[in-house]
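Asker: Sequence first, predicted model second:
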Amino acid sequence: MLSITESAPYLVYLAPPLVGAFIGYLTNRVAIRMLFRPLKTWRIGRLRIPMTPGVIPSKRHQLADNIGEMVGEHLLTSDEISNSLQREAFQEHLQNLIESSVASTMKKDLGSLKTIIPPTYRTYFDIAVKTASYQIKERLHTYLRGDDVSRILEKAAESWIDMVLASRIDNLVPADQQGLLTARLIDAFIQTVHNPATETQLASRISEEIISFTGEGGTCADLLPENIREAILEAVRDQTPRLLKQAARLLEDPEVKNRLVEALIEAIEEFVETLGPMSNMVKGFLKRELLDQKIKEYLDDKQEGISSFFQDHYIEIRVRAALGERLDSVLAAPLSDILRIEQTEELDTISELIAQKFLGLLDAHKTRQMLGLFLQAYFTQIIAGGEQATGKTIEKIIGVEPYGEFRVKLRELLVGAFYSPETTRFVDRIVDDLSEQLVNKPIGRLDHLIPKGVAGALCTSLREMTTRLLISEVPGIVKSLNIRKIVTDRIDSFDLLRLEQLLLSIMAEQFKYINLFGALLGFIIGCANLLFMIGAGQ
């Protein structure tokens, strides 16, 4: 082993590299230490010692701002986040997360919607349900009142009318129901006849027609068809022989004979009065009692002759002609001259009397029987064994032109019924009932309602929708988050020692190699210095 004296020449050569290595290591270590120390400014009196505080404490705000800028503007950008969201690993994780959440939810035995909502929000839920129901009803009514629906309804009504009218009449009125229908029609007719309002309306209508007819100068002939007038005239003429026979028999009646004698005596006396001065003389010869006796004797003696006189064909012809002329004059006379209605009370009385008589005639038992037989025969005729279409039957009853108007009115009635207030209220009730059932009906387990394939497709759709939503909203989210400010404020809020520990934990390994590199660099410089010294000594 060499002594110090013997090893001194070697130490001379080792000292420069070793000292250089030590100085390099120490310099870098001090430099690194000065990044964090001192924490505060050092002063000697009023003089501030340079390099205090350390770089990190003195520049912490600038450091925080730079780190925030780096993270917010260059690292966590919206593009980087969007790209990360579309990566397969994230998509798989999101798919698994959605599937697990959906599967967990679908296995729950859910109650009604109202029970699912937390009690705190049920009031708002009820308001939302009512608002939604109101909006649905308004939109539904608006849609139903539109032109498109109106055209659809008209076509549907027309199709329904065609279907009903094209069906066999026996489908509408079966043969075994025709008698019942006839009875019901008669009952309805009789009820209408018994209704006091019917008599009042009929009397009022008759009064109006009488006033209108008489005001226009109408005659009885205008009220009767020509064939009816001819029938009445012929009937009166046919009764002429009977009238003449009745007149002859009346002359045989003592009371009638006495009145006839009285009339003849009065006529003779009136004639005598016209003779002037000779009237007294004639009265002396023609006593009233004498005239009475002679006339009665004459009538008794000529009774057969008088009967023959009334049965004479010539007399019959003249009487027939006279009766015809008289009837023609009556029929041709204005109705106002015949009735001579001058007061409203009289007109009302006549109108009410006509209405009562007419309704009484309709209410008669024989009229009911005749009406029933007529309706039964009419049904049998128009139904034609049940093989005829309903439309053809109605057309036979009311005519071709009224049948077309009937179809139009029926279509308008059907379409109008759809737009009636009752239909509107009915639609409102349906919407309210459906809303109530939807809210209160238990949902149960969704996996019993939704097939697995549909659930899988639903999860995939939810993942795609979530991804699209996140990607579309990332720029706005990043901007609203202001990551730069968050990082800056967070770093700026750290305690200096905490910040030092954080940086050292990140860069401790790097700092160690920096120190070693400083030692290596000092060693190399020391070797270079040694070579320079050796060269200079030679």
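Answerer: Good, I have the coordinates.
Asker: contacts, neighbours, all on C-alpha from now
Answerer: Noted.
Asker: And the contacts of the helix or strand harbouring A183?
Answerer: When secondary structure is defined by DSSP states H and E, A183 falls within helix 175-194. Applying C-alpha atoms under 8 Å, 6 or more residues apart in numbering, the external contacts of helix 175-194 come out as T198, E199, L359, L362, D363, R368, L371, G372, L375, Q376, F379, G386.
Asker: Quick check: next helix or strand after it?
Answerer: Going down the chain from helix 175-194, the next helix or strand is helix 196-215, by DSSP H and E.
Asker: what helices or strands is that next one leaning on?
Answerer: Helix 196-215 makes packing contacts with helix 335-339, helix 344-362 when contacts are defined by 3 or more C-alpha pairs under 8 Å, 6 or more residues apart in numbering; DSSP states H and E.
Asker: longest single helix anywhere in this protein?
Answerer: Looking only at the chain and at elements set by DSSP state H, the helix with the highest residue count is helix 496-537.
Asker: which helices and strands sit right next to that helix?
Answerer: Helices and strands touching helix 496-537, by 3+ C-alpha pairs under 8 Å, 6+ apart, are helix 4-36.
Asker: and the helix it packs on with helix 496-537, angle?
Answerer: Following axes from the mean of the first three to the mean of the last three C-alpha atoms, to 10 degrees, one obtains 140 degrees for the angle between helix 4-36 and helix 496-537.
Asker: Go through helix 4-36 and flag the buried ones.
Answerer: Taking 16 or more other C-alpha atoms under 10 Å as the basis for neighbour counts, the residues of helix 4-36 that come out buried are 13, 16-29, 32, 34-36.
Asker: Give me the distance between Y10 and I4.
Answerer: Note on Y10: its distance to I4, by C-alpha to C-alpha, to the nearest Å, is 10 Å.
Asker: Over to D492?
Answerer: For D492, the distance to I4 (C-alpha to C-alpha) stands at 57 Å.
Asker: One more: G372?
Answerer: Where I4 is concerned, G372 sits at a distance of 159 Å (C-alpha to C-alpha).
Asker: before we move on, back to that, determine which two of the contacts of helix 175-194 are furthest apart.
Answerer: Taking C-alpha to C-alpha as the measure, these span a maximum distance of 37.5 Å, between E199 and G386.
Asker: Put this next to the first one:
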Amino acid sequence: MNSGDIWLILSMALIGALIGGITNYLAIKMLFKPHRAIYIGKWRVPFTPGLIPKRRSDLARSLGKTVVDHLLTPKGMQARLVDEGFQWKVNSWAKREVFRFLRSERTLRQLLLDFNVAVDTDILHQKTAELLKTQLEKQAERELGSLLPEELKEKTEAAADRAAMHIQQMLAAYVDSYDGRRKIQELVQSFLQGRGFLGSMLSSFMDPSSAVDKIQPVIIESVGSEGTRRWLQQLLASELNKLMSKTVGDVTETIGPETVDEAIQQVVRKSIPFDELLDTPIQVYTKDIQDHVIEEKLTMLVGRVLQRLSEQVPVIMEQLELSKMVEKEVSGFPLERVEELVLAISNKEFKLITYLGFLLGGIIGIVQGVIALFI
């Protein structure tokens, strides 16, 4: 084999290597480029656009189906949700966020402002009063007694007994006092003066002071007697029964609607301090809740929520239509970005394919050169 033969084989090997390498390089580039079809007049240049741009919709549809069938499957998602490690992470995050909220210095007003909810306490009081008034109007035909629970009725009756005893004690103490004595004396004098000649005659024989000395003990004994106490109890019980038998509407009408409305508003304003409630830090409301209680309840709640969520995964994934979501996202993805992602992942392999083209082309060129020598 002379030098001419060697140069023939080398030249053919070089040409084959160039053809193989350049062909593979162009094939790789044609996967992505051109991004759009190229026309010469009305004639579309073959192999334009590139393979991926041309089959983009098919690629998106296939990728969406692959994701749902093999990657994000319901069974896989269910297994992940009930995994102990995942539950521990969710539980740790939930405890951290809950404790941060419960021990916060922020007030309820500030919390509501975070959600763009401005609170006007005057409006709150007004709405609360209107709600109570509406409920009162709905109960207009009911008797007061029917609105009270049995326990409260028993307490009311016991309170009437105590009130009767208290009134009796007050009356006895008043009659026995200096003011009571003076009042009795005034009544005696008024009685005698109102009887004309007979009263004047009795006054000449009876000293009002001595009459009071005799009358006062009798009144005290009468007021403090058991009979008086039973009479007061019966009187209060009778009046209480009359009141309980009246309807809400009757009581409202007796008091006056305007008076009732005003009373409701005053009670609401005094009994519900909305300003104080809204400006109190959250931690004040939660300070009595023990940390271990929160942890136990929260751990149980997280477990139940994740378990319930895992049971609903098939339905949720069906409603989400993940395959269509992936298809839509891939279809709207810029081709330049797709090319960058693929090259970033497979650039090394693409280079090896190009080098392999050079190698195979060179080997084929050498084989062709040897065959040419024999021919």
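Answerer: Done, it's in. Here the structure is a predicted model, which means the values were calculated and not measured.
Asker: Superposing both, give me the TM-score.
Answerer: Laid over one another, the chains give 0.60 as their TM-score (TM-score structural alignment, normalised by the length of the second structure), with 349 aligned residues with a C-alpha RMSD of 6.0 Å.
Asker: can you list the helices and strands packed on helix 196-215 of the first structure in CSV and add distance to L414 of the first structure and mean neighbour count?
Answerer: Written out in CSV, the entries for these read as follows (distance: least, C-alpha to C-alpha, whole Å; neighbours: other C-alpha atoms under 10 Å):
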stretch, distance to L414 of the first structure, mean neighbour count
helix 335-339, 46, 16
helix 344-362, 34, 16
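Asker: Which of those helices sits closest to K108 of the first structure?
Answerer: K108 of the first structure sits nearest to helix 344-362 of all these, at 76.1 Å, using C-alpha to C-alpha.
Asker: which is the next helix or strand following that closest one?
Answerer: Beyond helix 344-362 of the first structure on the C-terminal side, the first helix or strand identified by DSSP H and E is helix 365-383.
Asker: What is that following helix packed up against?
Answerer: Looks like helix 365-383 of the first structure contacts helix 175-194, helix 390-398 (3+ C-alpha pairs under 8 Å, 6+ apart).
Asker: tell me the most buried of these?
Answerer: Mean neighbour counts were taken over those using mean count of other C-alpha atoms under 10 Å, and the top value, a mean of 17, falls to helix 390-398.
Asker: Following element in sequence after that one, please.
Answerer: Moving on from helix 390-398 of the first structure towards the C-terminus, the next helix or strand you reach (DSSP H and E) is helix 400-418.
Asker: I would like the residues contacting that following helix, please.
Answerer: S150, L153, E154, A157, E158, I161, I394, E395, T423.
Asker: residue in the second structure matching A377 of the first structure?
Answerer: For A377 of the first structure, the aligned residue in the second structure is V218 (criterion: TM-score structural alignment).
Asker: Can you give me the distance of its match to I184 of the second structure?
Answerer: Counting by C-alpha to C-alpha, the gap from V218 of the second structure to I184 of the second structure is 12 Å.
Asker: now swap in L309 of the second structure and tell me
Answerer: Here the criterion is C-alpha to C-alpha. By it, L309 of the second structure lies 84 Å from I184 of the second structure.
Asker: ditto for K287 of the second structure
Answerer: Here the criterion is C-alpha to C-alpha. By it, K287 of the second structure lies 61 Å from I184 of the second structure.
Asker: Please apply the same query to G361 of the second structure.
Answerer: Taking C-alpha to C-alpha, one finds G361 of the second structure at 138 Å from I184 of the second structure.
Asker: What of T107 of the second structure?
Answerer: Spatial separation of T107 of the second structure from I184 of the second structure under the definition C-alpha to C-alpha is 63 Å.
Asker: go on, V98 of the second structure?
Answerer: In terms of C-alpha to C-alpha, V98 of the second structure sits 72 Å off from I184 of the second structure.
Asker: ok, now E340 of the second structure?
Answerer: If you measure E340 of the second structure against I184 of the second structure using C-alpha to C-alpha, the figure is 111 Å.
Asker: got the buried residues for stretch 256-269 of the first structure?
Answerer: K257, V261, E262, I265, E269.
Asker: Quickly note the distance from the second one to S279 of the first structure.
Answerer: Look at V261 of the first structure and S279 of the first structure: by C-alpha to C-alpha, they are 21 Å apart.
Asker: correct me, but T467 of the first structure touches S84?
Answerer: No: distance between T467 of the first structure and S84: 10.7 Å, which falls outside the contact criterion (C-alpha atoms under 8 Å).
Asker: show me the residues around L124 of the second structure that make contact.
Answerer: F274.
Asker: between the buried residues of stretch 256-269 of the first structure, which is closest to H74 of the first structure?
Answerer: Top of the list for closeness to H74 of the first structure, among those and by C-alpha to C-alpha, is K257 at 147.5 Å.
Asker: and the gap between the closest residue to the closest one other than its chain neighbours and F310 of the first structure?
Answerer: Beyond its immediate neighbours in the sequence, the residue positioned closest to K257 of the first structure (C-alpha to C-alpha, 6 or more residues apart in numbering) is L251, lying 5.5 Å away. L251 of the first structure is 11 Å from F310 of the first structure, where distance means C-alpha to C-alpha.
Asker: And the strands in the stretch 101-250 of the first structure?
Answerer: Shown for the stretch 101-250 of the first structure, the strands assigned by DSSP state E, counting those that start in this stretch span residues 109-110.
Asker: got the residue ranges for the helices in it?
Answerer: Secondary structure of the stretch 101-250 of the first structure by DSSP state H, counting those that start in this stretch: the helices cover 113-116, 122-144, 147-166, 169-172, 175-194, 196-215, 220-223, 226-238, 240-252.
Asker: can I get these in TSV with distance to Y314 of the first structure?
Answerer: Listed next are these as TSV, based on distance: least, C-alpha to C-alpha, whole Å:
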stretch	distance to Y314 of the first structure
helix 113-116	108
helix 122-144	85
helix 147-166	65
helix 169-172	62
helix 175-194	51
helix 196-215	39
helix 220-223	29
helix 226-238	14
helix 240-252	12
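Asker: among those, which is the most enclosed?
Answerer: For the helices of the stretch 101-250 of the first structure, ranked by mean neighbour count under the definition mean count of other C-alpha under 10 Å, the leader is helix 169-172 at a mean of 18.
Asker: Excluding sequence neighbours, find me the nearest residue to the residue most central in space within the first structure.
Answerer: With distances taken as C-alpha atoms, centre = their mean, H141 lies nearest the centre of the first structure, 3.5 Å away. Across the structure, with C-alpha to C-alpha, 6+ apart as the measure, the residue nearest H141 of the first structure apart from its sequence neighbours is T424 (7.6 Å).
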